[in-house]
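S.K.: Just to be clear, the model below is a prediction. Sequence and coordinates:
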Amino acid sequence: MTPITEVEGRRLALSNLEKVLYPASGFTKGEVLHYYATIADTVLPHLRDRPMSFLRYPDGPDGQVFFVKNVPPGTPEWVTTAQVPRSEGPARMVLVQDLPSLMWAANLVTEFHTPQWRIGTPGVADRLVFDLDPGPPATVVDCCRVALWLRERLAQDGVEAFAKTSGSKGLHLLAAVRPTSSERTSEYAKGLAVEAERAMPRLVLHRMARSLRPGKVFVDWSQNAARKTTAAPYTLRARAEPMVSAPVTWEEVEGCRVPERLEFRAADIGPRVQDFGDLLAPLLDAGSARPLP
């Protein structure tokens, strides 16, 4: 029997709660659901009104991992969906607008990925993003150096940057911007990535070429494109451990000397939110958005 749970008046079938999804730590599907239930108030504002791409891993990170952009079969009728323009024609996608929808989506066992625009204005970005991806032997410690340079450079243009771990090996930089076409934000982000490479040629790369990656930090500016998505704040990742894409303070970025300092698991997030609140809350305040130069 699949237990039926009621969440804010919606009936939800939550399945396989005992199933171990993270073998390295024995973390179960029930614990995944508990994680999202406890941080729902913090995560939902970052998901709301953004069409959701799901990176599903129903049998854990060692099983099949696959991307789902269209509304999954069996989606309850009360989950909000919306039509989204795509190069291959319009498609319907899920919007995670409330707690029942979040718990339904978490039950699919998924990473949450969102674009830099909201549903009412597709292709008009309100976020700027840089994904700093280290090529071994480079680590997140090297990403921190690049992040600090980008933070300074953005500040010169009046743009305030915020950082979160990718939940994998790297770091994400986010900034709230006044509504700007995705083409324009991509162009601006690419310009800064090129500048960063000029300033730190031995450390930074702005092109994706795999052959150039070892020992360098790839500053991926391409996730600003309208069709691209980025792992959402607070999402669990399909890793060996229940790692989270966790917001971090600039003091933590400056003080990072070993990668472990910026590794956060599901159990770390509740206490961090209690201590710091939502470090990315300014991204949700339209008043703090800045125009791109």
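M.R.: That came through, no problem.

S.K.: okay, CA-based contacts and neighbour counts for the rest of this
M.R.: Will do.

S.K.: Doesn't Thr5 belong to a strand?
M.R.: Yes - assigned with DSSP: H, G, I helix; E, B strand; the rest coil, Thr5 falls within a strand.

S.K.: In this structure it contacts Leu33, no?
M.R.: No - the criterion here is CA atoms under 8 Å, and Thr5 misses it with Leu33 at 11.9 Å.

S.K.: Looking at these two, which is more packed in?
M.R.: Leu33 (19 against 13; other CA atoms under 10 Å).

S.K.: Leaving out the residues flanking it, which one is nearest to that one?
M.R.: Of all residues not flanking Leu33 in the chain, Ala106 sits nearest, at 6.1 Å (CA to CA, 6 or more residues apart in numbering).

S.K.: For the one you found, give me its contacts.
M.R.: Going by CA atoms under 8 Å, 6 or more residues apart in numbering, Ala106 touches Val32, Leu33, Tyr36.

S.K.: how about the first one, what does it touch?
M.R.: In this case it means Val32. For Val32, the contacting residues are Ala106, by CA under 8 Å, 6+ apart.

S.K.: Tell me which helix or strand it sits in.
M.R.: Assigned by DSSP states H and E, Val32 belongs to helix 29-38.

S.K.: hmm, who's touching the next helix-or-strand element following that helix?
M.R.: Toward the C-terminal end, the helix or strand that comes next after helix 29-38 (DSSP H and E) is helix 40-47. Applying CA under 8 Å, 6+ apart, the contact partners of helix 40-47 are Leu95, Val96, Gln97, Asp98, Leu99, Leu102, Thr114, Ala232, Pro233, Tyr234, Asp278, Leu284.

S.K.: For ChimeraX, write the select line for the buried members of the residues you listed.
M.R.: To isolate in ChimeraX the members of the contacts of helix 40-47 that are buried, counting by 16 or more other CA atoms under 10 Å, one can use:
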select :95,96,97,98,99,102,114,232,233,234,278
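
S.K.: try this one next to it:
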Amino acid sequence: MPDPDPTATVAELEGRRLRLTHLDRVVYPAAGFTKAAVLRYYTQVGATMLPHLRDRPASFLRLPEGVDGERFWAKRVPPGAPRWVSGLEVTHGAETMRQTVVGDLPTLVWAANLGCLEIHVPQWRTRPETHDRLIIDLDPGEGADVLDCCEVALLARELLTADGLTAWPKTTGSKGLHLTVSLVETSAEQVNDYARQLARRLRTARPALVVDRMAKHLRPRRVFVDWSQNSSAKTTIAAYSLRARPQPTVSTPLTWAEVESCERAEQLVFSADQVAARVAAGGDPHRSLTEPAGACRLPG
């Protein structure tokens, strides 16, 4: 019987065997970016990306046919997953499910081979009640752009620094920016309260630019500071994850110098190839974010 996928190949990564399929499938038609290119990208950045994923239950946006095809969220470890794929029991409402933990390169490539283009993680590791990250999500409304987000990010950095907190900026891979603070383990309630107060402080400081409520009529020409992303039930696009957009853009860690010097929105749009080159040339500008020594304490 002929092989239904003549492009399939068996690869070995870190002692794990993987059957990689449909390698010639065009995942991003507008860019001609194939599934083979997706797998190559995640292999190139894997060692750099993994510390941002380790020990966190992953939620995947799966697009098996590419960005123009069906898309759906996947949380459970799927039937037939290799035995070496790690998982974590997570309760969602009244339901408990086993979610994938992307802890090594074979698991990352296995997930990408299933069409998991986007990888999202929560701000906690093993217990939803205790967070080790604070996320400041800056989302530009209609008429605003990432330059406005840069302005808000710099103001947020001032407030965070005054509170003894170190923030790390990255693009969302879409329109906005994320600022991430590494925390010593802190109650989810305390983190959420601080994020809400910070959003209010930003809105008070720049009411013509910042909004801290989701109401659509408030958002045109302003940046929405979505403090609710710190809810234990929510996830955020992971650093170095591809995005399911027409072009293979990436949620890209930045330096503050890049935020400060940005003059055009296009300067903070990075493709998979560009990010792979950035990593090869300079490593991870957010490496300290993943190290215990960089963890901060919330004030009070």
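M.R.: Looks like it arrived, so ask away. Note that the structure is predicted; figures quoted are calculated from it, not measured.

S.K.: Quick TM-score on the pair, please.
M.R.: Once the chains are laid over each other, their TM-score by TM-score structural alignment, normalised by the length of the first structure reads 0.97; 292 aligned residues with a CA RMSD of 1.1 Å.

S.K.: Now check the second structure for the residue matching the residue nearest to Leu33 of the first structure.
M.R.: For Ala106 of the first structure, the aligned position in the second structure is Ala112, judged by TM-score structural alignment.

S.K.: Check for me that its match belongs to a helix.
M.R.: Yes - Ala112 of the second structure sits within a helix when classified using three-state DSSP.

S.K.: counterpart of Asp278 of the first structure in the second structure?
M.R.: That one, Asp278 of the first structure, aligns with Asp284 by TM-score structural alignment.

S.K.: In terms of distance to Asp62 of the first structure, which of the contacts of Ala106 of the first structure ranks first?
M.R.: Nearest to Asp62 of the first structure out of the contacts of Ala106 of the first structure is Val32 (CA to CA; 16.4 Å).

S.K.: In the second structure, what sits opposite the closest one in the alignment?
M.R.: With TM-score structural alignment defining the correspondence, Val32 of the first structure maps onto Val38 in the second structure.

S.K.: Distance to Lys228 of the first structure for the contacts of Ala106 of the first structure - can I get that in a markdown table?
M.R.: Conversion of these to a markdown table gives the following (distance: CA to CA, whole Å):
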| residue | distance to Lys228 of the first structure |
| --- | --- |
| Val32 | 26 |
| Leu33 | 27 |
| Tyr36 | 24 |
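
S.K.: three-state assignment of Cys143 of the first structure?
M.R.: Local secondary structure at Cys143 of the first structure is given as helix here, using three-state DSSP.

S.K.: again, but for the one 4 residues further on
M.R.: Secondary structure, three-state DSSP: Ala147 of the first structure is helix.

S.K.: Residue in the second structure paired with it?
M.R.: In the second structure, the residue matched to Ala147 of the first structure (TM-score structural alignment) is Ala153.

S.K.: returning to what we had before: as CSV, the contacts of helix 40-47 of the first structure with secondary structure would be great.
M.R.: Supplementary listing: those in CSV, determined by three-state DSSP:
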residue, secondary structure
Leu95, coil
Val96, coil
Gln97, coil
Asp98, coil
Leu99, helix
Leu102, helix
Thr114, strand
Ala232, coil
Pro233, coil
Tyr234, coil
Asp278, coil
Leu284, helix
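
S.K.: Dump the contacts of helix 40-47 of the first structure to CSV, plus distance to Leu262 of the first structure.
M.R.: Supplementary listing: these in CSV, determined by distance: CA to CA, whole Å:
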residue, distance to Leu262 of the first structure
Leu95, 30
Val96, 28
Gln97, 29
Asp98, 29
Leu99, 28
Leu102, 26
Thr114, 22
Ala232, 17
Pro233, 15
Tyr234, 14
Asp278, 17
Leu284, 23
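
S.K.: in the contacts of helix 40-47 of the first structure, which two residues are the furthest apart from each other?
M.R.: Using CA to CA, these span at most 21.2 Å, a distance reached by Leu95 and Asp278.

S.K.: Leu205 of the first structure - nearest residue in space that isn't next to it in sequence?
M.R.: Once flanking residues are discounted, Leu205 of the first structure sits nearest to Phe218: 4.7 Å by CA to CA, 6+ apart.

S.K.: Please say which position in the first structure Trp227 of the second structure maps to.
M.R.: When the two structures are superposed using TM-score structural alignment, Trp227 of the second structure falls opposite Trp221 in the first structure.

S.K.: brain fart, Pro29 of the second structure
M.R.: Alignment note (TM-score structural alignment): Pro29 of the second structure maps to Pro23 of the first structure.

S.K.: need the contact list for the residue nearest to that match when sequence neighbours are not counted.
M.R.: Leaving aside its sequence neighbours, Pro23 of the first structure sits nearest to Ala240 (CA to CA, 6+ apart; 6.8 Å). The contact partners of Ala240 of the first structure, by CA under 8 Å, 6+ apart, come to Tyr22, Pro23, Ala24, Pro61.

S.K.: Let me have the residues you listed in a markdown table, extended by distance to Lys164 of the first structure.
M.R.: Putting the contacts of Ala240 of the first structure into a markdown table (distance: CA to CA, whole Å) gives the following:
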| residue | distance to Lys164 of the first structure |
| --- | --- |
| Tyr22 | 22 |
| Pro23 | 25 |
| Ala24 | 23 |
| Pro61 | 22 |
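
S.K.: Of those residues, which ones are shared with the second structure?
M.R.: Contacts conserved in the second structure for the contacts of Ala240 of the first structure, using both residues aligned by TM-score structural alignment, their matches' CA atoms under 8 Å: Tyr22, Pro23, Ala24, Pro61.

S.K.: Which of those ranks first by neighbour count?
M.R.: Tyr22 (21 neighbours).

S.K.: which residues does that residue contact?
M.R.: Tyr22 of the first structure makes contact with Thr28, Gly60, Pro61, Arg239, Ala240, Glu241, Pro242 under the criterion CA under 8 Å, 6+ apart.

S.K.: from the residues you listed, which single one is nearest Thr75 of the first structure?
M.R.: Comparing these against Thr75 of the first structure with CA to CA picks out Gly60 as the nearest, at 21.3 Å.

S.K.: does the counterpart of the closest one in the second structure count as helix, strand or coil?
M.R.: Aligned against the second structure by TM-score structural alignment, Gly60 of the first structure finds its counterpart in Gly66. Three states are possible here, and by three-state DSSP the one that applies to Gly66 of the second structure is coil.

S.K.: Touching, Gly66 of the second structure and Asp24? I think so.
M.R.: No - applying CA under 8 Å, one finds Gly66 of the second structure not in contact with Asp24, separated by 11.5 Å.
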